[in-house]
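> I need the structure of the sequence given here:
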Amino acid sequence: MKKYHLVYLACTVAVVGTGLGAAPASAGHLTHVVHPGQSIQKAVGAAAPGDTVLIAPGTYRESVTVTTPGLTLRGMGRGVVIQPAATKTAAKTAARTTGKSAGRATGKDAAKATDTCAAAGNGICVVGTKDRKLEDVTLASLTVTGFTRSGVYAVDTDRLTVRKVTAVKNGVWGIAQEASVRGVFRGNTARDNGDAGLFLANSITTEQGATDTGGTLVERNRLEGNRIGVTVRRLRNLTVAENHVTGNCAGVFVVGDENKPKAGAVTVAANRIVRNNKSCPKTARLDALQGSGIVMTGTEDTLVTQNVIRDNAGKSPLSGGVVLFKSFVGTTSERNRISDNELSGNLPADLVDQETAKANTFEANSCQISRPAGLC
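Modelled structure (predicted):
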């Protein structure tokens, strides 16, 4: 097996040969080029902060863990496919080997993180720590598919960028992030994943109040055929805008609970949310889903505006165009504003407010049917 190649980002041959083009890099930053049959993780382990790992088209059977700040992991288009290792034994061996090779960047922690990522069933993991968030990592222009948990999973990151990534047929989430701030998720495709195409949360395992994301942005993604297109769970200060959401059991979920501070201060704007009529069975945490456009439960101070929400129809308690649903732990939604949306063909109604208190505002929406009547 040949070693991966090291070239300077400013090198004309490397830039022109890949057909990508790039701005001149800072002095000393390298591009590590990986070809089919070579190890992405080995190149990631050898990379220094600010370097780029550039992946040539082909299929790579491995999990990859990034623990180096400022690293860019970029494929030469969606023909770069990352899949699970062929066997569990091969996956464990690869994780141990490539983890050791990552010692230059992060020492023993990298080996442990690499092994954990693969063993948990994830494709690409971007991992910081509670005490020191991993900063300025970029993932771009590749496909990740077939993992039992997540295609991309990030924890404890700051300013993570995920763009033009295709996450298909992963067991739980397509692209997931927790305990992170100032992320940008732009131009991705998440399709046919077991739970949410895009999942963002404060903490997956710990009961705690909503956290401020510092302005995380989810925009211009295509989300289709998942259980839920986008889930925003126990977060504040986040924008979901200009996404195309179709063919899921539910389009967008903004979820809170009884913890303080309450989830909210989220903007859901200018999305196209149509025909999310796939049927998904009840789970331990959530009722059966079908025909839900936007669902808000246990949230406050959220703005839903200028969305096109059409033909989302079902018989679930959460079905409808925009649904305010009292949370399963009894937390009400308050001071949310639903305005200037275009709604039609949603059943049982375009606007559904199941809250008993009149604490939310519906204004200037173009719609036909509401429950209770008078919201249109």
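> C-alpha from now on. contacts and neighbour counts both.
Noted.
> need the next SSE after the helix or strand residue 199 falls within, C-terminal direction.
Using DSSP states H and E, residue 199 falls within strand 196-201. Note on strand 196-201: by DSSP H and E, the next helix or strand toward the C-terminus is strand 211-219.
> how long is stretch 273-292 end to end?
By CA to CA, to the nearest Å, the extent of stretch 273-292 from end to end equals 9 Å.
> for my notes, confirm residue 125 occurs in a strand.
Yes: per DSSP: H, G, I helix; E, B strand; the rest coil, residue 125 lies within a strand segment.
> tell me if I'm right that it and residue 149 touch.
No: look at residue 125 against residue 149 with CA atoms under 8 Å: they stay out of range, at 11.2 Å.
> which residues of the stretch 51-200 of the chain fall in helices?
Assigned by DSSP state H, counting those that start in this stretch, the helices in the stretch 51-200 of the chain fall at 88-101, 103-106, 108-119.
> as JSON lines, these with mean neighbour count would be great.
Shown next, in JSON lines, are these (neighbours: other CA atoms under 10 Å):
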{"stretch": "helix 88-101", "mean neighbour count": "19"}
{"stretch": "helix 103-106", "mean neighbour count": "17"}
{"stretch": "helix 108-119", "mean neighbour count": "20"}
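> quick check: residue 169 touching residue 145?
Yes: the criterion here is CA under 8 Å, and residue 169 meets it with residue 145 at 5.7 Å.
> outside of the strand holding residue 199 itself, list whatever touches it.
With CA atoms under 8 Å, 6 or more residues apart in numbering as the test, strand 196-201 has contacts from 167, 172-179, 190-191, 223-224, 226-235.
> show me what counts as buried in that strand.
196, 197, 198, 199, 200, 201 (16 or more other CA atoms under 10 Å).
> between that strand and strand 211-219, how many degrees?
Calculated by axes from the mean of the first three to the mean of the last three CA atoms, to 10 degrees, strand 196-201 forms an angle of 150 degrees with strand 211-219.
> and for comparison, fold this next one:
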Amino acid sequence: MNKCHIAPLACAAALLGTGLGAAAPTAAHTVHLVRPGESIQKAVDAARPGDTVLLARGTHRESVSVSTPGLTLRGMGHRTVLRPQAGPATATAPDTGTAAGSCAAAGNGICVEGTQNHNVDGVTIASLKVTGFRKAGVYAHKTDRLIVRNVAAAGNGVWGIATEQSVRGVFRGNTARDNGDAGLFLANTVTAEQGAMDTGGTVVERNRLQGNRIGVTVRRLRNLTLTDNHLTGNCAGVFVVGDENKPKAGLVTVRENRIERNNKSCPKTARLDALQGSGIVLTGTEDNLVTRNVIRDNVGTSPLSGGIVVFKSFVGTTSERNRISGNLLQGNAPADLVNTDPGQGNTFHGNTCRLSTPAGLC
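Model (predicted):
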């Protein structure tokens, strides 16, 4: 592990240009270079708030836990690859010297974790590929202002990139492909029944979600935006999911996305019916805006199939006051617009489409 005690941009240029170590110290934050075979966790443990841990090109075999505020963990593009290690976990948890935390030990790749009483603030994960982990490629819990950008999360057992109990995140320019469940999963909590959490304006922007069970799942959250993403080849494109808990999930804006040919077939699970051919599904949520999306050729025979589907949740909670407007829908089946929810105030205006269930929504 090398340390560069110069301004981060200059340091990165020096490292890329020469592959060598440190220059003269200044008051700027430190860049810690980690080459394949060296311990990323040791570099993370040694880093201070505002530092960068820079992963050199090549394959790194390790799970990593991050709890230092303001830390950047960055690769040199998708030729920087993080995979599970072959043997038992040996990483140390930040600042303790003990065995790796439960998140990394459970089979996640990169874990960003706050504590029960304090979110970890301002962490950035960027410019690398994370693949082959048993659970999530990147998993975050109790974070504030987390940035995940230009990350490829592929072939992980459950989620590509996942967050719980986190606020004000930015997920931009990532690729999540061929993960077992959602490519991008955002939730209040998975392990407990709770009302929807306000994310404070989390943004999911310019990502490509392909070949997953669901492209993006937003579960029991409020106040976030999905915009300018491309979702294709999943069993379902976007799920916005709520249930009987209060406050209710909603206030999600889904706009200007391309959602095409999400026709992979996925079997029924204990929580959800079989999936195929779903573009956008709203179930058990309120006050969402779905607008200016292009939704084409999503075809299936599931109860949730169709271009945009408003569906009463499986625990009986209705969807209410959702606005579906100004979308272009073509070639979706059984219909471009589907509303099987008896909830009040769901509106369909100004959409370009041919077929709806019930008739008259186009």
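> re earlier: so which of the helices of the stretch 51-200 of the first structure comes closest to residue 11 of the first structure?
Between residue 11 of the first structure and those, the tightest spacing by CA to CA is seen for helix 103-106, at 23.4 Å.
> name the helices or strands packed onto the closest one?
Where contact means 3 or more CA pairs under 8 Å, 6 or more residues apart in numbering; DSSP states H and E, helix 103-106 of the first structure is packed against helix 40-46.
> residue 55 of the first structure pairs with which position in the second structure?
Matched by TM-score structural alignment, residue 55 of the first structure corresponds to residue 55 in the second structure.
> now its match: how far from residue 28 of the second structure?
Taking CA to CA as the measure, residue 55 of the second structure and residue 28 of the second structure are separated by 19 Å.
> more neighbours: the two, which one.
Legend: neighbour count by other CA atoms under 10 Å for residue 55 of the second structure and residue 28, higher for residue 55 (27 against 13).
> if you count neighbours, what's buried in the longest helix along the second structure?
As far as residue count goes, and with DSSP state H defining each element, the longest helix of the second structure is helix 8-18. Neighbour-count burial for helix 8-18 of the second structure flags 8, 11, 12, 14, 15 (criterion: 16+ other CA under 10 Å).
> nearest residue to the first one in space, please, no chain neighbours.
When the adjacent residues along the chain are set aside, residue 8 of the second structure lies closest to residue 31, with 6.3 Å between them (CA to CA, 6 or more residues apart in numbering).
> what number of residues lie near the one you found?
So residue 31 of the second structure, with other CA under 10 Å, has 28 neighbours.
> repeat that for residue 322 of the first structure.
By other CA under 10 Å, neighbour count at residue 322 of the first structure equals 27.
> stretch 202-215 of the first structure corresponds to what range in the second structure?
Aligning stretch 202-215 of the first structure against the second structure (TM-score structural alignment) gives residues 188-201.
> in that stretch, which residues are buried?
188, 189, 194, 195, 196, 197, 198, 199, 201.
> the match of residue 55 of the first structure is in contact with residue 34, isn't it?
Yes: in this structure, residue 55 of the second structure is within contact of residue 34 by CA under 8 Å, at 5.0 Å.
> joint contacts of these two?
Shared contacts of residue 55 of the second structure and residue 34, counting by CA under 8 Å, 6+ apart, come down to residue 40.
> isn't residue 105 of the first structure up against residue 46?
Yes: counting by CA under 8 Å, residue 105 of the first structure touches residue 46, with 6.7 Å between them.
> can you give me the helices in the stretch 201-350 of the second structure?
Under DSSP H, counting those that start in this stretch, the stretch 201-350 of the second structure gives no helices.
> quick one: map residue 35 of the first structure onto the second structure.
Alignment note (TM-score structural alignment): residue 35 of the first structure maps to residue 35 of the second structure.
> please name the nearest non-neighbouring residue to that match.
That would be residue 56: by CA to CA, 6+ apart, it lies 5.1 Å from residue 35 of the second structure.
> ok, now how distant is that neighbour from residue 2 of the second structure?
11 Å.
> same thing with residue 90 of the second structure?
Distance from residue 90 of the second structure to residue 2 of the second structure, by CA to CA: 21 Å.
> with residue 321 of the second structure instead?
Here residue 321 of the second structure is placed at a distance of 55 Å from residue 2 of the second structure (CA to CA).
> looks like residue 14 of the first structure contacts residue 7 (just checking).
Yes: the pair residue 14 of the first structure and residue 7 passes the contact test of CA under 8 Å, sitting 6.7 Å apart.
> got CSV for the buried residues of strand 196-201 of the first structure, with distance to residue 280 of the first structure too?
As requested, the buried residues of strand 196-201 of the first structure are exported to CSV (distance: CA to CA, whole Å):
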residue, distance to residue 280 of the first structure
196, 12
197, 14
198, 17
199, 17
200, 20
201, 21
